[in-house]
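[1] Test case, fold it:
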Amino acid sequence: MSCTLKNHRAELAELLGPVFSNLGTQLLAVTSTELCDRVTSEDLFAALPIPAFTNSQMDGYAARSAELASASADCPVILPLGFTAAAGDRRITLLPGSVSPVMTGAMIPEGADTIIPVEESSTGSFPDLVRAHQGTPSGQATFTAPSKPGRFIREAGEDLGAGALVAPAGTRLTPTMIAALASSGLSEIPVRRTLKVALCTTGDELGGPNPAEGQIPDANSPMLAALLRRYGVDVRTLQLPDAPDRFAVAIDQLQEQVDLILTVGGISAGAYEVVRQALAGRGGNFHHVAIQPGGPQGFARLEHSVVLCFPGNPVSALLSVELFLTPLLRVLNGLPEPQPEHYPLAQTVSSPEHKHQMRRALLREGQVTILDPGSHLVHDLARADALVHIPVGVSELTAGQSVEIWRMNV
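    So this is what the prediction gives:
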């Protein structure tokens, strides 16, 4: 059975929709180091306005604008000092015919409607100041110009009103959004629970860093786990037995522990394809997608979990995850879709007309150089900085032709 890239994407989106919807909610403190890049699970509304109260934008003098209306260089207005308002102080009252020194962020005194920066006073600096309940103010300030109402005053709620929507459900929490949540008086943030994934490699050919004869190191586990963690996935890696009955037992144990199981390898048409053998009789769906590399694909819906089955060659495995899973993870995590760029080809490239081919490439001096298509070339995969999609129906791209590229390995 064969299907198109578009159809297989749609199958997996439908399969994973309920998995993502059922993740549930976790409460995290707004100060938690785990909050960044998490996704809100419900609409969040401000408990406090931003700013929380009307305050001064400048270090200066709080005054009544009407009392400074006649001020000029030839006829300055001289007013005695009242108590000083510092950031964090309770609100004070400005007595008629006086000014109160006020610091940036301090509450605007009752009765004041304008702020004159200290630099605009005749001396350009503050005299000795007295805060409420700390003595009796003395001294005066001289002003040579009017100051209009509202000048350098930050009104309570001018950024966001109390009760207003701060972040809708599905918002990815950036550092600045976390600041907005904290400023709006929210202390605990409901976020979507992290997706738990078991990443399972298969194959007796997989060994450790120093494999025995006939074995190779397992590159897929660390590569794909690192990719998934970039998307906020809680991923664990393990190598499952290369025998169908034991593999099935292991899968049954895993489905009670995780939301999603990913298998790598064991789904081709050859013999000893353990994943296909173990899951084909349990609702597993295995078919060939018209792509290159990564044609063999599969999935299964189990009682408690979902299994996505990817091919085992490292290039095929990575590109399969990038094609079919990471777009869904971007939606889950509120991440933007990558945007293509356009550059000319450095050489003519052929492609199988009946397949959607994905070719790694190098972007050098404004030109795209296509690399070898081999799905086993791990180092070429690592050094590539672009991916070129050649769609079905195109058998050749010519040198100098403009092509779309997507950045990779960034």
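
[2] can we go C-alpha only for contacts and neighbour counts from here?
    Fine.

[3] buried stuff in stretch 171-190?
    Buried residues in stretch 171-190, defined by neighbour count with 16 or more other CA atoms under 10 Å: 171-173, 177-178, 180-186, 189-190.

[4] how about these in JSON lines, adding secondary structure and distance to residue 141?
    Below are the buried residues of stretch 171-190 laid out as JSON lines (DSSP: H, G, I helix; E, B strand; the rest coil; distance: CA to CA, whole Å):
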{"residue": "171", "secondary structure": "coil", "distance to residue 141": "50"}
{"residue": "172", "secondary structure": "strand", "distance to residue 141": "50"}
{"residue": "173", "secondary structure": "coil", "distance to residue 141": "47"}
{"residue": "177", "secondary structure": "helix", "distance to residue 141": "41"}
{"residue": "178", "secondary structure": "helix", "distance to residue 141": "41"}
{"residue": "180", "secondary structure": "helix", "distance to residue 141": "37"}
{"residue": "181", "secondary structure": "helix", "distance to residue 141": "40"}
{"residue": "182", "secondary structure": "helix", "distance to residue 141": "38"}
{"residue": "183", "secondary structure": "helix", "distance to residue 141": "34"}
{"residue": "184", "secondary structure": "coil", "distance to residue 141": "36"}
{"residue": "185", "secondary structure": "coil", "distance to residue 141": "37"}
{"residue": "186", "secondary structure": "coil", "distance to residue 141": "41"}
{"residue": "189", "secondary structure": "strand", "distance to residue 141": "47"}
{"residue": "190", "secondary structure": "strand", "distance to residue 141": "51"}
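
[5] The structure of the following sequence is requested for comparison with the preceding one:
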Amino acid sequence: MRTVPEHLAAIVARLSPLPPVRLPLLEAAGTVLAEDVSSPVDLPPFDNSAMDGYAVCASDLATPPVTLPVATDIPAGDAAAHGIRPGQAARIMTGAPLPPGADTVVPVEWTDGGAHEVRIDRGAPVGNYIRRAGEDVRRGATVLAAGTPLGAAQLGIAASAGRPDLLVRPRPRVTVLSTGDELRPPGVPLEHGQIWDSNSFMLAAAVAEAGGAATRRSFVGDDPAKVRAALDAELEGADAVITTGGVSMGAYDVVKAVLSGGGEVEFEKVAMRPGKPQGFGLLDGRVPIFTLPGNPVSAYVSFQVFVRPALRYLQGLPAEGLPTVTAVCESALTSPEGVQQYLRGVLAFTGGGYRVRPATAQGSHQMAALAAASGLIVVPAEVTELPAGAEVEVLRLPS
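    Just a heads-up that it's a prediction; the model follows:
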């Protein structure tokens, strides 16, 4: 039986990061940069005003208040070469270029706001409220390094550096399929023995939280031919496939039956709870497939422990899972020897540290406790008992 780290390492060893593509800036949001980005100009590219006010010579303000004639107006974006002489002022807007001859900016709040002449009530030093050319970024400097996840701020600096598009590793396209004759779509009346399909919705949402682009396919039943056809249909449009259900030891575990014969997928028992039955392989030798258990909590924990790191790796990032914190556990815990256990809990930050309260319901089918959880308490395989007050590692769940 594999350990959790061994199974994750076996998965990553068979993956390759997605090839880079060039995308327009907004389409690059949520992807990972595959090139260094440098600025072709100083940022800002010219000295400019940080305030609405008046550009003047600081020496003219030695004995305030002073009244100066307003020689010109300079709005933001003005390309004309407006200059002033000592004894003059220029009314200037935020972001407008500093006129030649001026060496300081007085905010309008320090003046009477005059349009033809202005009374200035306070002095100001040289450089007051002036943004100097290059004070943010020097020409040629790298503003974003390859491997940077691209969010709003990163797209902002790329645009500031004049880039209309970027070379990125795209969001992995992931198809999610549930299997089982007992499944029905939410909203459809149930007959005896039937349940609504929850796993495909849950896992598709988890894919999006992990930075992927999810497509949820309608569930497929326990007919091997239909399962095979559904999988083959996804090969051209997916960078990865997730199935849930049909991977254990039962007579109707159809995913295992379909995929184990040709050696495409290796089915393993992993020393973890929940989530012991796992499978991973490459469809058609190239498309990663994760075959997760059918119990919903098992499927969710398996996703966070194995699929989430794999999706990061496909984007060229380290194969890391959820962020972790150390917390004081409010209750005593027991765990089977040799099995790494993931227990649902509620995290709270209080008194300068984290505390975690384990859920009372820990069955692999009990979704209500998962929906209320904010963390997964990790009990290592070598630990069988922990007293109340012990420190534990907790995986922080996406909010």
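
[6] Quick one: map residue 297 of the first structure onto the second structure.
    Applying TM-score structural alignment, one finds that residue 297 of the first structure aligns to residue 278 in the second structure.

[7] which element follows the strand or helix carrying that match toward the C-terminus?
    Using DSSP states H and E, residue 278 of the second structure falls within strand 277-283. Next along the chain after strand 277-283 of the second structure, taking DSSP H and E as the criterion, comes strand 287-292.

[8] mean shift of that next one relative to the first structure?
    In this overlay with the first structure, the average offset of strand 287-292 of the second structure from its partner residues is 1.2 Å by mean CA distance after the TM-score superposition for the first structure.

[9] What's residue 174 of the first structure aligned with over in the second structure?
    In the second structure, the residue matched to residue 174 of the first structure (TM-score structural alignment) is residue 151.

[10] Leaving out sequence neighbours, find the closest residue to its match.
    Counting by CA to CA, 6 or more residues apart in numbering, residue 29 is the residue found nearest to residue 151 of the second structure once chain neighbours are left out, at 5.6 Å.

[11] what do you get for residue 207 of the first structure?
    Closest residue to residue 207 of the first structure apart from its sequence neighbours, by CA to CA, 6+ apart: residue 217 at 5.0 Å.

[12] Counterpart of that neighbour over in the second structure?
    Correspondence of residue 217 of the first structure to the second structure, assessed by TM-score structural alignment: residue 196.

[13] Residue 54 of the first structure contacts residue 108, correct?
    Yes. In this structure, residue 54 of the first structure is within contact of residue 108 by CA atoms under 8 Å, at 6.1 Å.

[14] now the strands: where do they sit in the stretch 201-350 of the first structure?
    206-207, 216-217, 234-239, 260-264, 285-289, 291-292, 296-301, 306-310, 341-344, 349-350 (DSSP state E, counting those that start in this stretch).

[15] which bit of the second structure covers the fourth one?
    Under TM-score structural alignment, the match for strand 260-264 of the first structure in the second structure covers residues 240-244.

[16] where exactly do the helices run in the stretch 51-200 of the second structure?
    Secondary structure of the stretch 51-200 of the second structure (DSSP state H, counting those that start in this stretch): helices located at 152-160, 199-209.

[17] By how much does the first one deviate from the first structure on average?
    Average distance, helix 152-160 of the second structure versus aligned residues of the first structure after superposition (mean CA distance after the TM-score superposition for the first structure): 2.3 Å.

[18] Give me the helices and strands touching that helix, please.
    strand 142-144 (3 or more CA pairs under 8 Å, 6 or more residues apart in numbering; DSSP states H and E).

[19] what's the mean deviation for the strand it packs on versus the first structure?
    Following superposition, strand 142-144 of the second structure is found to deviate from the first structure by 1.7 Å on average (mean CA distance after the TM-score superposition for the first structure).

[20] which one of residue 54 and residue 108 of the first structure has more residues nearby?
    More neighbours surround residue 108 than the other of residue 54 of the first structure and residue 108, with 32 against 18 (other CA atoms under 10 Å).

[21] about what we covered before: deepest of the strands of the stretch 201-350 of the first structure, which one?
    Highest mean neighbour count among the strands of the stretch 201-350 of the first structure (mean count of other CA atoms under 10 Å): strand 306-310, with a mean of 25.

[22] Now the strands of the stretch 201-350 of the first structure in JSON lines, please, with extra columns for distance to residue 406 of the first structure.
    Below are those laid out as JSON lines (distance: least, CA to CA, whole Å):
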{"stretch": "strand 206-207", "distance to residue 406 of the first structure": "31"}
{"stretch": "strand 216-217", "distance to residue 406 of the first structure": "29"}
{"stretch": "strand 234-239", "distance to residue 406 of the first structure": "26"}
{"stretch": "strand 260-264", "distance to residue 406 of the first structure": "24"}
{"stretch": "strand 285-289", "distance to residue 406 of the first structure": "21"}
{"stretch": "strand 291-292", "distance to residue 406 of the first structure": "17"}
{"stretch": "strand 296-301", "distance to residue 406 of the first structure": "23"}
{"stretch": "strand 306-310", "distance to residue 406 of the first structure": "22"}
{"stretch": "strand 341-344", "distance to residue 406 of the first structure": "7"}
{"stretch": "strand 349-350", "distance to residue 406 of the first structure": "17"}
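
[23] Nearest to residue 92 of the second structure, out of the helices of the stretch 51-200 of the second structure?
    Closest approach to residue 92 of the second structure among these is made by helix 152-160 (22.3 Å; CA to CA).

[24] residues in contact with the closest one?
    Outside helix 152-160 of the second structure, the residues within contact range by CA atoms under 8 Å, 6 or more residues apart in numbering are 25-26, 29, 37, 43, 143-144.

[25] Between residue 54 and residue 108 of the first structure, which contacts overlap?
    Here residue 54 of the first structure and residue 108 have residue 153 as joint contacts, going by CA under 8 Å, 6+ apart.

[26] Quote the end-to-end distance of stretch 284-296 of the first structure.
    Start-to-end span of stretch 284-296 of the first structure (CA to CA, to the nearest Å) is 13 Å.

[27] same question, stretch 271-290 of the first structure
    22 Å.

[28] repeat for stretch 279-293 of the second structure
    Stretch 279-293 of the second structure has an end-to-end distance of 9 Å (criterion: CA to CA).

[29] And stretch 150-164 of the first structure, by the same measure?
    Stretch 150-164 of the first structure end-to-end distance (CA to CA) = 24 Å.

[30] same deal with stretch 310-328 of the second structure?
    For stretch 310-328 of the second structure, the first and last residues are 30 Å from each other (CA to CA).

[31] Tell me if I'm right that residue 281 of the second structure and residue 268 touch.
    No. Contact criterion CA under 8 Å: residue 281 of the second structure and residue 268 do not qualify, at 11.1 Å.
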